[in-house]
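Engineer: coordinates only, no sequence provided:
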């Protein structure tokens, strides 16, 4: 099976988050003839449900799941595109369109890989396809995984098809991701005239000291698998139009990208300690979009590396960089890694993927499927 026609069908579905736009129907039409049982899963508030798809073939272990998303980011200014972002035009051996790289190409390549393999593989295969990875990620992968666990579909291992390759196909496999924590600090003082500071309590000065405590020293020096954690102040706001008034409140926002030396709980305690040192009234609002995770190298990762080496002739590097992905949810259920296309054009105008690379990705995935199922079957 050639993955190109399937990718073109998917690109022609304008599935900007959270719209399904027919993309899951395209996948069902491709998967049912391959022996998969498909289940549509809708989660979210009435009238705003996100559509997801779970498809499985086989019922025995080992169970290998492929996780991906059909939703895409908006195309942006169409003047920046040389082709219709939802036209799937092929020009000079390259297919153009939103999602070509991130990550409809990966889904098409995985299905093409399955079609190229015999049906009597050991174990079972499944696909978890969501429609809100590029959005708030509240009603997609995390809820489908919970549904899978309740319905005896918990996988033994999972591959996420994000575009992880940097310069050449298969040069990078992600085996972990940093966590991401957002915090908003509101520090309360006493408003007053700037000529009589003794009658006021300036929260700006206090907040500056708090932020200095938080930024003066690094959070850590990194680990063997992760770069150092970072704390970045992203906003400082007083909202004071007057030049002679000490404001009553001052606010700041910050983002922490953290490795597995920390958790959202430990970092929240770290923020509170810096605030408590001021002995002032404050409010702290914290949200964590994902904890750090690491899939330690072992049989699963080793089999994935060996299959990639055999298919591409490259020795893939094991990496934990970049932002968050839905792998952070999968990691709570089973070992997970990410492997996909070269991501140079993802989210850009003229997002594209070379047709030859798309077909090579399908061949790589076929090797991966065979290697992972065989390795788990022997274990």
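Structural biologist: Looks like it came in fine. Keep in mind it's a predicted model, so treat the numbers as computed, not measured.
Engineer: please count neighbours and contacts with C-alpha atoms only from this point.
Structural biologist: Will do.
Engineer: SS state for residue 271?
Structural biologist: helix (DSSP: H, G, I helix; E, B strand; the rest coil).
Engineer: that one: neighbouring residues, count only.
Structural biologist: 18 (other C-alpha atoms under 10 Å).
Engineer: ok, residue 327 next?
Structural biologist: 27.
Engineer: run the chain-centre distance for stretch 100-110.
Structural biologist: How far stretch 100-110 lies from its chain's middle: 14 Å, per C-alpha atoms, centre = their mean, to the nearest Å.
Engineer: how about stretch 82-91?
Structural biologist: 25 Å.
Engineer: buried sites along it?
Structural biologist: The neighbour-count check on stretch 82-91 (16 or more other C-alpha atoms under 10 Å) flags 83, 85-90 as buried.
Engineer: now stretch 64-73
Structural biologist: 64-73.
Engineer: all the helices of the stretch 51-200 of the chain, residue numbers only.
Structural biologist: In the stretch 51-200 of the chain, the helices defined using DSSP state H, counting those that start in this stretch lie at 104-116, 141-150.
Engineer: now residue 235, what's its secondary structure?
Structural biologist: strand.
Engineer: that one contacts residue 252, correct?
Structural biologist: Yes: between residue 235 and residue 252 there is a contact at 5.2 Å, judged by C-alpha atoms under 8 Å.
Engineer: which one of the two is surrounded by more residues?
Structural biologist: Comparing residue 235 with residue 252 by other C-alpha under 10 Å, the one with more neighbours is residue 252, at 20 against 11.
Engineer: take the one below as the second:
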């Protein structure tokens, strides 16, 4: 990995080198906090289930601007399919390549360096700056942001504004800034059949065959038209087992 004159890029590289496959943080939050602490941030490490969370804040009064993100990445799959080792980042043709470069260690690095530049210019700024960083966004996402928000609400801490660094570009980095994110509903469906042998299907009830027409109908169902900011609602089947 060649050196650069960009503090953001250098930090992104250091973060990518940490193999934080969900829900493992692999020391990413510790690295971020090592840069934030000298700026006057107070860090709080929370753990819910197998999820590590960093709540770092500078300032004790409102309003609170929070940067929200996650350190975990999806599994790499077969590394032989990669043109370069996924956790050994490289810059090629002006792009940073490595697992999590876009989603979202590049953004995490930008959070930190933005704080460094802002605090250097405005050491006695009004309000508070915070970072809410979790390690379970790529998985079930049950013990991350939701748990932190519940914890903050219980002690009357409020986030007034939140900037999420998820990649939202379409053609070039930074060409889209979104004003929100549509929500999601998750459900589980259990279909019971009758066990049998494939040679005698008339003596069995295959639950996959039973549920297939229902799933097809749900996938084709019209839910809404969306609006000026968000696309229409869709029904997505993510796993059959």
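Structural biologist: Looks like it arrived, so ask away. Being a predicted model, the structure only gives us computed values, none of them experimental.
Engineer: tell me the one among the buried residues of stretch 64-73 of structure 1 nearest to residue 6 of structure 1.
Structural biologist: residue 70 (12.4 Å; C-alpha to C-alpha).
Engineer: so the closest one sits against residue 104, correct?
Structural biologist: Yes: counting by C-alpha under 8 Å, residue 104 is a contact partner of residue 70 of structure 1 at 5.9 Å.
Engineer: need the overlap of contacts for the two.
Structural biologist: residue 10 (C-alpha atoms under 8 Å, 6 or more residues apart in numbering).
Engineer: could I get the buried residues of stretch 82-91 of structure 1 as TSV with distance to residue 184 of structure 1?
Structural biologist: Shown next, in TSV, are the buried residues of stretch 82-91 of structure 1 (distance: C-alpha to C-alpha, whole Å):
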residue	distance to residue 184 of structure 1
83	41
85	37
86	38
87	42
88	42
89	44
90	46
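Engineer: out of these, which sit inside strands?
Structural biologist: By the criterion of DSSP state E, membership of these in strands covers residue 90.
Engineer: let me know the closest of the buried residues of stretch 82-91 of structure 1 to residue 271 of structure 1.
Structural biologist: Nearest member of the buried residues of stretch 82-91 of structure 1 to residue 271 of structure 1, counting by C-alpha to C-alpha, is residue 85, at 43.4 Å.
Engineer: check contacts around the residue nearest to that closest one when sequence neighbours are not counted.
Structural biologist: Among residues not flanking residue 85 of structure 1 along the chain, residue 97 sits closest, at 4.3 Å (C-alpha to C-alpha, 6 or more residues apart in numbering). By C-alpha under 8 Å, 6+ apart, the contact list for residue 97 of structure 1 reads 11, 83-89, 350-352.
Engineer: ok, residue 97 of structure 1 to residue 81 of structure 1 distance?
Structural biologist: As for residue 97 of structure 1, its distance to residue 81 of structure 1 is 9 Å (criterion: C-alpha to C-alpha, to the nearest Å).
Engineer: with distance to residue 371 of structure 1 added, can I get the contacts of residue 97 of structure 1 in a markdown table?
Structural biologist: Shown next, in a markdown table, are the contacts of residue 97 of structure 1 (distance: C-alpha to C-alpha, whole Å):
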| residue | distance to residue 371 of structure 1 |
| --- | --- |
| 11 | 30 |
| 83 | 38 |
| 84 | 38 |
| 85 | 36 |
| 86 | 35 |
| 87 | 35 |
| 88 | 32 |
| 89 | 34 |
| 350 | 34 |
| 351 | 31 |
| 352 | 29 |
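Engineer: which of these lies closest to residue 108 of structure 1?
Structural biologist: Nearest member of these to residue 108 of structure 1, counting by C-alpha to C-alpha, is residue 11, at 10.5 Å.
Engineer: which residues does the closest one contact?
Structural biologist: So residue 11 of structure 1 contacts 86-88, 97-100, 104 (C-alpha under 8 Å, 6+ apart).
Engineer: one more time with 7 Å
Structural biologist: Counting by C-alpha atoms under 7 Å, 6 or more residues apart in numbering, residue 11 of structure 1 makes contact with 86-88, 97-100.
Engineer: can you find the partner of it in structure 2?
Structural biologist: Aligned by TM-score structural alignment, residue 11 of structure 1 pairs with residue 16 of structure 2.
Engineer: what's the closest non-adjacent residue to residue 119 of structure 2?
Structural biologist: residue 39 (6.8 Å).
Engineer: pull the number of nearby residues for the one you found.
Structural biologist: Residue 39 of structure 2, neighbours per other C-alpha under 10 Å, totals 17.
Engineer: that one maps to what in structure 1?
Structural biologist: Checking TM-score structural alignment: residue 39 of structure 2 goes with residue 34.
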